Structures are given as structure tokens and as C-alpha cells.
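Enquirer: Below are the sequence and a predicted model; questions follow.
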Amino acid sequence: MAALVYFKKITEDPNAIVYSFGEDPSEMTRHLTMDRETRRSQPDDGSIDYSFLKASRKINAMFDQAKEWPERGMSVS
């Protein structure tokens, strides 16, 4: 079975970036906050599940590649 997660940057400040994410691009109802300095993220709802981990890891991987925080993206496996 395939796993799919979409994410989109919704706000940022000098310390953190907030992304919405979810399994459908029209229903990205959850949020994660990424710390710019440590590159660690926290789910705003406190639920550390597969979708959260998948989105967080993909965001960090895209940052590693482009050296800038992605505006949007997706991860599929």
C-alpha cells in the first residue's frame, strides 16, 4: 500500500516555519512547526504519526538539496 503526504508552507518568521500537511492536497488540515536552527519539527496537534514523520523528513530532505525551505511538496512511498 502506498503512503502519500502533501505539505505547504503557510507562515514563517525568523525562528520557525509552519507547514500544513495531509494525505490530500485539498485537505491539509494538520500543521507542523519546523525550528529553523535545529531543523526539528513538532506537530501542532501533538500526534507524532507516520504522516507527520513523512512530511517532516521530506521537508528536511528538500532543504538539504536546495538550501532553502520548500514552499510546497509531497512524499510518496
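Expert: On my side now, so go ahead.
Enquirer: Could you use CA atoms for every contact and neighbour count after this?
Expert: OK.
Enquirer: hey, where'd the helices end up in the protein?
Expert: For the chain, the helices defined by DSSP state H cover 50-66.
Enquirer: Could you report the separation of Q65 from K58?
Expert: Separation of Q65 from K58 (CA to CA, to the nearest Å): 11 Å.
Enquirer: I should have written E23 there, sorry.
Expert: Applying CA to CA to E23 and K58 gives a distance of 14 Å.
Enquirer: one more structure, for comparison:
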Amino acid sequence: MASLVYFKKISEEPHSIRYSFGEDPDHMTRDLTMDIESRTATPDDDRIDYTYLKASRKINAVFDERSQWPERGMSVS
């Protein structure tokens, strides 16, 4: 069984970036905030679950590859 998570940048501040994320690209109902310096994500709803972990890890992985925060993306496993 495949697992999908989509994410999209919704705002960027000097020290943080907010992303919406979810299992449906047309209906991402949750947000996370990424601290740019520590590269630590925090779910805005305080729910640390598989979908949140998958999104935050993929965002960091893309940053590792490109040295740039992604505008959008997805993770499939």
C-alpha cells in the first residue's frame, strides 16, 4: 500500500517558512512551520503523526539536495 503526502509553501518569514500539507494535493488541511536555522518543523495543530513526519522529512531532504527551500512537492513510499 502506497503512502502519499503533498506539501506547498504558503508563507516565508526571515526565520521560518510555513507549508500546508496533506494526502490530497487539492485539499491540504494541515500546516507546519519550519525553523530555517535549526531546520526543525513544528505541526501547527500539534499532531505529530506519520503524515506530518513524512512531509517535514521530505521538505528537509529537498533542501539537502538543492540548498533551497522547495515551493511544493510530494513524497511517495
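Expert: Nice, thanks for sending it over. What you see is a predicted model; the values in this text were computed from it and never measured.
Enquirer: Any idea what the TM-score is?
Expert: Overlay of the two chains. TM-score (TM-score structural alignment, normalised by the length of structure 1): 0.99; 77 aligned residues with a CA RMSD of 0.3 Å.
Enquirer: coming back round to it: ok, Q65 and K58 of structure 1, which is more surrounded?
Expert: K58 (19 against 9; other CA atoms under 10 Å).
Enquirer: Tell me which residue of structure 2 lines up with that one.
Expert: By TM-score structural alignment, K58 of structure 1 lines up with K58 in structure 2.
Enquirer: Counting residues, which strand of structure 2 comes out longest?
Expert: In structure 2, taking DSSP state E as the definition, the longest strand is strand 4-12.
Enquirer: check the fit of that one onto structure 1 and give the mean distance.
Expert: For strand 4-12 of structure 2, the mean distance to aligned residues of structure 1 following superposition is 0.2 Å (mean CA distance after the TM-score superposition for structure 1).
Enquirer: Buried residues, that strand. List them.
Expert: By 16 or more other CA atoms under 10 Å, the buried positions in strand 4-12 of structure 2 come out as 4-9.
Enquirer: Likewise for stretch 38-45 of structure 2?
Expert: 41-43.
Enquirer: Now do it: distance to the chain's middle.
Expert: 9 Å (CA atoms, centre = their mean, to the nearest Å).
Enquirer: for that stretch, how far is the first residue from the last?
Expert: Note: stretch 38-45 of structure 2 ends 20 Å apart using CA to CA.
Enquirer: Provide the aligned range in structure 1 for that stretch.
Expert: Using TM-score structural alignment, stretch 38-45 of structure 2 pairs with 38-45 in structure 1.
Enquirer: picking up where we left off before, OK, contacts around the closest residue to the match of K58 of structure 1 other than its chain neighbours?
Expert: In space, and not counting its chain neighbours, K58 of structure 2 is closest to S75: 6.4 Å by CA to CA, 6 or more residues apart in numbering. Shown in contact with S75 of structure 2 (CA atoms under 8 Å, 6 or more residues apart in numbering): 3-6, 54-55, 58.
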